[in-house]
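Peer 1: Only the shape, not the letters, is given here:
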């Protein structure tokens, strides 16, 4: 007993006496921690430290506060923003003819360019004090989405000046003189901006850009001034062919220390008039046939005053940090808006087409194979809208959540790719014939553009989401890294000691809780609501706890190698991403007042997100290098097996039926889809045919019933069948007239464009279908 008491006393002394604990236990762990820390380049560190954490931090904590989620204000347009949507945006949509823009002119009509500038479409984010609209992020997103449902080329043209570029950089970092010089012109459309970042030798690895700027003295306006001599070559630059002002990113050096003590400040941003000597606006690219302006910019031996550095000379070398912090607009607003528009368009038009188009005597939407694809379109569109609103709303709260916006960029563009692909499958031949009647073709062609820009999706998923999320969102890791980097070793050791103690307790809690939740099916987890969505909150809490557990195991076991184990880190990122998007779905359902009609869409979206979480975890356990640790994680997360599956067929059929019936649910799901009133507008043609065919469904049932009873023949041409129906008193003459009108509208809706038989289609107008 004495020996046991002495042994336990020794353990307690080691654990409880700070100096002894730090000397015997913490110091060796601290040394190991420093050793396994992944090496970070300057650009990686700046990217890691840029932006804020938000709801992603709660999800990474293992214990998300759902009441906090519900308390986030519902994003909404102001009166001015709604007026702009109802008037200027609607007028713009009526002006756009996407076939003419893309296939005939390869440019927006001049009157559209003028209207965009005159009505402030290029100044959505510029303050009113400089002549801009000063709209919110949710308004910016909504406007771009509405335009994208009509024309991707027009949407990209509006999107870029209101995204990463001179306007946003000036507002955040520009000197007052720079703001006064440029923002009024940008607001009125007198100045057209582009931002030149990507070059032939550096895309996603912006830290490796070869474009150079050397601080030196030179002549400007007849005087010798301190400035920068630039040499650069840029490509893929949107709006470059029409730009009047070029934002430029380059690698700056200051060999003579003319603007500071640092002789190699690093990546820097400057703003340069396009007509400045040495600037060459190069030739135009052709981005998959879309008509937005995109091209090259070059500069050789270009001298600019140091005052043209955005923010002035004191911001030299801070360009990468500036760019990363401002990427939220592109990743969190613009590209998600394009993807959301594709979902709205695909849902509304595919539902209509599936009801209008007949095969084997039935609307194709009644076939289960088509319904499966339609359910995916509807469920993903609901999720797209939920994530769009929640992410833009976060930006309006004054946050800059870098991980959340990366999640939105990657997953929303991928979901956009899926819904447009499904819509094309269902439209089949109707979808692949380009012409004025095709409302899907250009969206399909444009999907790879969204996938590629603002960081290619492969990079975003495999390096950014978890790479940033694991350190930024984890409650202790970033602070532990700061402790390890502390220049005072003793102080760093004390900080690390405190953090590690809390971290160990955090990890132990996660391990026990994950196992308990897995064994009990999360039934004892609290939820902020009762009813049909309660279990989703409980399961998300469980998966949040499991993510925290597996992230700790992965970082502990793999250390710096986790940075190179991209497939492992990508799967952990997928879990975090689907936790975020599923949260957005639940909040969207609550914000809309728990609409009963939306439940099939909610069930589809939640089952899909949970099944993707299960798939990501299973892939992690299957491929984790340390098999013993993989087994421990699997037992803790799925002690009874992975039970996350896709939603039942019955719910998928409900979603498909929702898209095939005029209703407030369908209108709410697709409210950003443009439907034209013009007689020749393709969306209007399809919508009118859909409504007409839906209104005669009772008359069609009369005919079917008469055919089954033998009162009418089963297989007759439609004209003869309708005549027989009148003769047999199955239908009245007025009812036949209503059917004839509906069938004529349906034939027009399913028609495709035809052109003269010629070697070239260039310059041809579409011909009416011979039938």
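Peer 2: Yep, that arrived. Computed from a predicted model, the values in this text were never measured in an experiment. Numbering: from 1, shown residues only.

Peer 1: make it CA atoms for all contacts and neighbour counts henceforth
Peer 2: Noted.

Peer 1: Residue 613 and residue 567, how far apart?
Peer 2: Here residue 613 is placed at a distance of 15 Å from residue 567 (CA to CA, to the nearest Å).

Peer 1: ok, those two, which is more surrounded?
Peer 2: In this view residue 613 and residue 567 are compared by other CA atoms under 10 Å, and residue 613 has more residues nearby, 25 against 18.

Peer 1: Need the three-state assignment for the more buried one.
Peer 2: helix (DSSP: H, G, I helix; E, B strand; the rest coil).

Peer 1: here's the one I want to compare it with:
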């Protein structure tokens, strides 16, 4: 009897594990009853009673009309009571873009073969040449110090070159005169410029991300495309997009800027349009824009749009010279000198022909913005922040190699290696996410959740990288001047945290808020069918949901009992990384289970539980980061030299996921759910990278080699003839040869023939002269040492200024350059 009863547990467990259909469950129970009868464990009466229960259950669950009437109808009523109704704006936000790898992670059973089969991002020969030639030259023409201290803008020569070479129209198809570049090429260009000058990167990325060109390409009328796209591609028009309102932030759904449908006079004729009043701020490129994309809330009190029309958020394209448009003075965001400022308008009449897409798109602006925002979030901020991180890692790695203290490079100290490892490891992870997001866009995907994760986590990791860099270089990073490679990045890193959705909002609302509904295989259908009272579809989704829940519960329990040992790694993946695939699959199952149990117990209040949704979102985010790291290692040919970076990034992602999991259990509003999750998640925690791994990672960025080259690929090439700031990088290039000479002289140093090379670099040339006099080195080697000493000393020194910090000199240079080479730009602010 005990064996017969006990045999039921593994049967139920297996059926739940594979999410078996109702008829399979019934057949299994029938076989179990028959076995009990055959073995004499139960009599005929008991067997018949059990069979009757199975028959009734089968009838109730397998006959869908009956199931819908008896079970699903009351369930739909209860579901409607606990789940909040989605407003049209919320529905548009949820449905914007599509789902991709994020849905696999959310479903609890990721198909790793699908991810690994995604083509690696690649540049075409034309795109590669543009990156190597035009982008490199624009970087040469730009630098943060000149932009901030002299021009308070991108230098005029850089502006002229950017417009002439098509940087402002990279995403515009060639048929309209644009470059027609891929998302990955767009990302690579912004990344390279960000390793040199933030003003250059922002000035290029804004016209190519969320803005008029993007909206026109997807929604504009043929006439609008034919007029504006060629002008935008040539830089004849400079675009900006005015979304952010002082009382609504970037939440277009809450915009208070209003346009009333009315009739007015435009170009001598009466026409239908809007009377719009607005206040916008934080609008990048606004001070120099010639054409303004504007989002506002349309209302139609007189029904002029026709019966059944539902006005709402609408996007229009307005020329700068349009009557009533007022471009305000400039904002000054943390000494970042890209053009940014407010725009105002009061009772401005805008004809219907200026609506992007024409009258048919009135009220569709929210959906337009949500669908296009994925591209902007996936490219602009991840690319620019990876660029700043590459600048910090590359230059600081060089600096700690050539900078000595106590007769050894400061990068050899364990206390320094710890932040160096964080810098390199976070850069590897962030760049992996950037590459994966761009690859998704080039495959035709618009993964809104992936783009939100990329925006939030890449900018947060860039903040860690730059802060650690500042700690390492100390006073060198604090003292401003043309020789400081880090200060402007340090000042400006918070900008990325706040724009395109502040990171707090992105973490607590967007990542999980959209992910829980859009990525879940059943929740969105349940919500739609509940609102639409579609019982048949609700019934199918409900019982799919129940099976999904029990499947993940069974999987989680099985993984807890076996420690995840039974989870298969994907065939063909790097075997040394198999444990990370297994850990990610287990966390994926736990995320799916925790989400379902949280939605079931917290219900509609879940979207107000920012701490809870933030931690669930952290789990999803770390799984995406880990996936990106594993995918990148495969894409780059499994380079063995990169394994320390891969291990560090993977272990860090798992440690962060473990931290989110522990916080979730400790703070979950349902202690029953927390207890159950604690049982099935037993042993899931992972420690972060250890000191030995950190030392290995720190060593990679302090010496030349393929791992460092791949980590910093796509950066601007520092050259002394372009900018003295390159002294650190050029000295680092010479450093291996100087080290080789020192190693060769070690026996002579030990014998006392010549002293150890001095730590003070100004004395190094004299030491080299003594070594040459003793015949220990030749003239070429002495010249090499002298050149290294000069550059390394220049790298270590900091800038100083006259009493007015050179303000008068800078103004004079600006005035002289303006007279010598006037640069005319339509609509440029004085």
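Peer 2: Received the coordinates, thanks. This is a predicted model, so every value here is computed, not measured.

Peer 1: for the second structure, what's the longest strand?
Peer 2: strand 269-284 (DSSP state E).

Peer 1: Give the other helices and strands that the next helix or strand after it contacts.
Peer 2: Per DSSP states H and E, the first helix or strand lying C-terminal to strand 269-284 of the second structure is strand 291-299. Packing partners of strand 291-299 of the second structure (3 or more CA pairs under 8 Å, 6 or more residues apart in numbering; DSSP states H and E): strand 239-242, strand 258-266, strand 269-284, strand 313-319.

Peer 1: Out of those, which one sits most buried?
Peer 2: strand 239-242 (a mean of 27; mean count of other CA atoms under 10 Å).

Peer 1: In the first structure, what range does that one match?
Peer 2: Aligning strand 239-242 of the second structure against the first structure (TM-score structural alignment) gives residues 193-196.

Peer 1: what do you get for stretch 8-26 of the second structure?
Peer 2: Against the first structure, stretch 8-26 of the second structure falls on no residues (TM-score structural alignment).

Peer 1: same question, stretch 208-220 of the second structure
Peer 2: Against the first structure, stretch 208-220 of the second structure falls on residues 162-174 (TM-score structural alignment).

Peer 1: any residues touching the matching stretch, and which ones?
Peer 2: Contacts with stretch 162-174 of the first structure, where a contact means CA atoms under 8 Å, 6 or more residues apart in numbering, come from 122-126, 140, 161, 178-179, 183, 186, 193-195, 246-247, 271, 310-312, 322-323, 326-327, 329-330, 333-334.

Peer 1: cutoff 6 Å now
Peer 2: With CA atoms under 6 Å, 6 or more residues apart in numbering as the test, stretch 162-174 of the first structure has contacts from 125, 195, 247, 310, 311, 327, 329, 330.

Peer 1: who's in contact with the residue in the second structure that the third one lines up against?
Peer 2: Residue mapping for residue 247 of the first structure onto the second structure gives residue 293, with TM-score structural alignment as the criterion. The neighbourhood of residue 293 of the second structure, defined by CA under 6 Å, 6+ apart, consists of 212, 241, 242, 316, 317.

Peer 1: tell me the helices in the stretch 51-200 of the second structure, going along the chain?
Peer 2: Counting by DSSP state H, counting those that start in this stretch, one finds helices in the stretch 51-200 of the second structure at the ranges 64-67, 73-82, 88-95, 101-106, 112-117, 125-130, 136-141, 144-145, 156-164, 183-194, 198-208.

Peer 1: For burial, what's the neighbour tally of the equivalent of residue 423 of the first structure over in the second structure?
Peer 2: Aligned by TM-score structural alignment, residue 423 of the first structure pairs with residue 469 of the second structure. Each residue near residue 469 of the second structure was counted by other CA under 10 Å, and the total is 24.

Peer 1: Compute the distance between residue 469 of the second structure and residue 797 of the second structure, please.
Peer 2: With CA to CA as the criterion, residue 469 of the second structure and residue 797 of the second structure are 17 Å apart.

Peer 1: same thing with residue 49 of the second structure?
Peer 2: In terms of CA to CA, residue 49 of the second structure sits 90 Å off from residue 797 of the second structure.

Peer 1: These two: who's more crowded?
Peer 2: residue 797 (14 against 11).

Peer 1: list the contacts for the counterpart of that one in the first structure?
Peer 2: Matched by TM-score structural alignment, residue 797 of the second structure corresponds to residue 751 in the first structure. Neighbour list for residue 751 of the first structure: empty [criterion: CA under 6 Å, 6+ apart].

Peer 1: and stretch 500-514 of the first structure, how far from the chain's centre?
Peer 2: 33 Å (CA atoms, centre = their mean, to the nearest Å).

Peer 1: Residue 512 of the second structure pairs with which position in the first structure?
Peer 2: Match for residue 512 of the second structure (TM-score structural alignment): residue 466.

Peer 1: try residue 260 of the second structure
Peer 2: Aligned partner of residue 260 of the second structure by TM-score structural alignment: residue 214.

Peer 1: Distance of that match relative to residue 661 of the first structure?
Peer 2: The gap separating residue 214 of the first structure from residue 661 of the first structure is 64 Å, by CA to CA.
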